[in-house]
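# When you get a sec, could you give me coordinates for this:
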Amino acid sequence: MRLREIRESQNLSVPKLVELSGVPRRTIQDIEKRGDCLVSTALKLAKALGVTLDELCSEKQD
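So this is what the prediction gives:
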């Protein structure tokens, strides 16, 4: 899960991503720590970030 990497590359704070996605702050923090989440949550985050689900869920790009 590349959530933190993508969020930071877009200069988005966690509170701003909460606003854009409707996903609770704690959930975003947990996803960034654990690296996994429900597909429904991942879809909301991908849409808010303007990336595909595949881009969001893929392993880190080298």
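# switch to C-alpha atoms for all contacts and neighbour counts from now on
OK.
# quick one: secondary structure of A48?
Classification of A48 using DSSP: H, G, I helix; E, B strand; the rest coil returns helix.
# can I assume it is in contact with E19?
No: counting by Cα atoms under 8 Å, A48 does not reach E19; the two are 9.1 Å apart.
# More neighbours: which of the two?
With neighbours defined as other Cα atoms under 10 Å, A48 and E19 compare such that A48 has more, 17 against 13.
# any idea how far S21 is from that one?
5 Å (Cα to Cα, to the nearest Å).
# can you check V14 too?
10 Å.
# Could you also give me the structure for this next sequence, so I can compare it with the first?
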Amino acid sequence: MRLKEIRKAQKLSVPALAELSGVPRRTIQELEVRNDGRISTMIKLADALGVSLDELCRDLPADSNSK
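Alright, predicted model coming up:
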């Protein structure tokens, strides 16, 4: 998952993302470590970050051409 990478690229702190998304700070912190969460939570975070769910959850950047 690219949650931390995208959050940092947008210069958002965990508390700021929590406020934007309505997802608790602790949940965001846990997701950045364990890469596993409810789909409804992931959708809220993707919406708050302005990215697709696929972009948020993929392991590599969307423009990567690795096979």
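# between A48 and S21 of the first structure, what contacts are shared?
The overlap between the contact sets of A48 of the first structure and S21 (Cα atoms under 8 Å, 6 or more residues apart in numbering) is empty.
# which residues in the first structure form strands?
Assigned strands in the first structure: none (criterion: DSSP state E).
# For the residue nearest to I28 of the first structure when sequence neighbours are not counted, which residues are in contact?
Nearest residue to I28 of the first structure in three dimensions, chain neighbours excluded: V14, at 7.3 Å (Cα to Cα, 6 or more residues apart in numbering). By Cα under 8 Å, 6+ apart, the contact set of V14 of the first structure is 25, 28-29.
# would you turn the residues you listed into a markdown table with neighbour count?
What follows is those, written out as a markdown table (neighbours: other Cα atoms under 10 Å):
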| residue | neighbour count |
| --- | --- |
| R25 | 15 |
| I28 | 23 |
| Q29 | 14 |
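# Just put those residues in CSV and tack on distance to L53 of the first structure.
Below are the contacts of V14 of the first structure laid out as CSV (distance: Cα to Cα, whole Å):
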residue, distance to L53 of the first structure
R25, 20
I28, 15
Q29, 18
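# For those, which pairs are in contact in the second structure too?
Shared with the second structure under both residues aligned by TM-score structural alignment, their matches' Cα atoms under 8 Å, the contacts from those are 25, 28-29.
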